[in-house]
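Visitor: Model the structure of this input:
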Amino acid sequence: MICQHLKDAGDPAPVSRYEDGCPQCVEGGFTDWVHLRKCLTCGLVACCDSSPRRHMSRHHDETGHSVMRSFEPNETWRWCFEDDVLG
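Guide: Presented below is the predicted three-dimensional model:
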């Protein structure tokens, strides 16, 4: 089942390129992110929950932005933080 957040999610231009890695990790001098995710509300690119600093989950906690998607090549899945639903 797809939740309303996933149905309503846009897909803004990313605020960094894939090759750039997680901007918050890079700014802190880290290169150990695992995968990248993109916020579908604002376009922020950040690292996943398997990464040590979990920047995308932090972004959700700080902003309330509900939906992100994989920012990995050839992956199109999305995740709703509010409803814990994969879409």
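Visitor: alpha carbons only for contacts and neighbour counts from here, please
Guide: Will do.
Visitor: Give me the next element, helix or strand, following the helix or strand in which V26 is found.
Guide: Using DSSP states H and E, V26 sits in helix 23-27. Downstream of helix 23-27, the next assigned helix or strand under DSSP H and E is strand 36-39.
Visitor: What helices and strands are in contact with that next one?
Guide: strand 45-47, helix 55-63, strand 67-70 (3 or more C-alpha pairs under 8 Å, 6 or more residues apart in numbering; DSSP states H and E).
Visitor: Next, the structure of the following sequence, for comparison with the previous one:
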Amino acid sequence: MSKHCTHVNQIQTVTPSATGCEECLAMGDRWVHLRECLICGHIGCCDSSKNKHATKHFQTTGHPIVRSFEPGEDWRWCYIDNTFI
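Guide: Got it, this is the predicted structure:
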């Protein structure tokens, strides 16, 4: 049986906070892929990036759902339910 996300009601219409990972841009660092928080619009780097800023944003804010911010990708992930939406 597939798992369902219980947090989709928290998704907002957001504006991306940056064109790249906010924290990496500020530190002059690089990232592998980008994720957008669907609660506030924060752009952070993925867990394949050394800084893992998208996950750190979730850990700090509790905002559970991100989407890929990569061109051509259209998926969402819930950190709490550990599942794709």
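Visitor: can you put the helices and strands packed on strand 36-39 of the first structure in a markdown table and add distance to L36 of the first structure and mean neighbour count?
Guide: Output for those, formatted as a markdown table (distance: least, C-alpha to C-alpha, whole Å; neighbours: other C-alpha atoms under 10 Å):
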| stretch | distance to L36 of the first structure | mean neighbour count |
| --- | --- | --- |
| strand 45-47 | 5 | 29 |
| helix 55-63 | 8 | 16 |
| strand 67-70 | 6 | 24 |
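Visitor: what stretch of the second structure lies opposite stretch 63-83 of the first structure in the alignment?
Guide: On the second structure, the counterpart of stretch 63-83 of the first structure by TM-score structural alignment is residues 61-81.
Visitor: Give me the contact list for that stretch.
Guide: 3-8, 11, 33-40, 43, 57-58, 83-85 (C-alpha atoms under 8 Å, 6 or more residues apart in numbering).
Visitor: And those residues, which of them are buried?
Guide: 5, 33-40, 43, 57-58, 84-85 (16 or more other C-alpha atoms under 10 Å).
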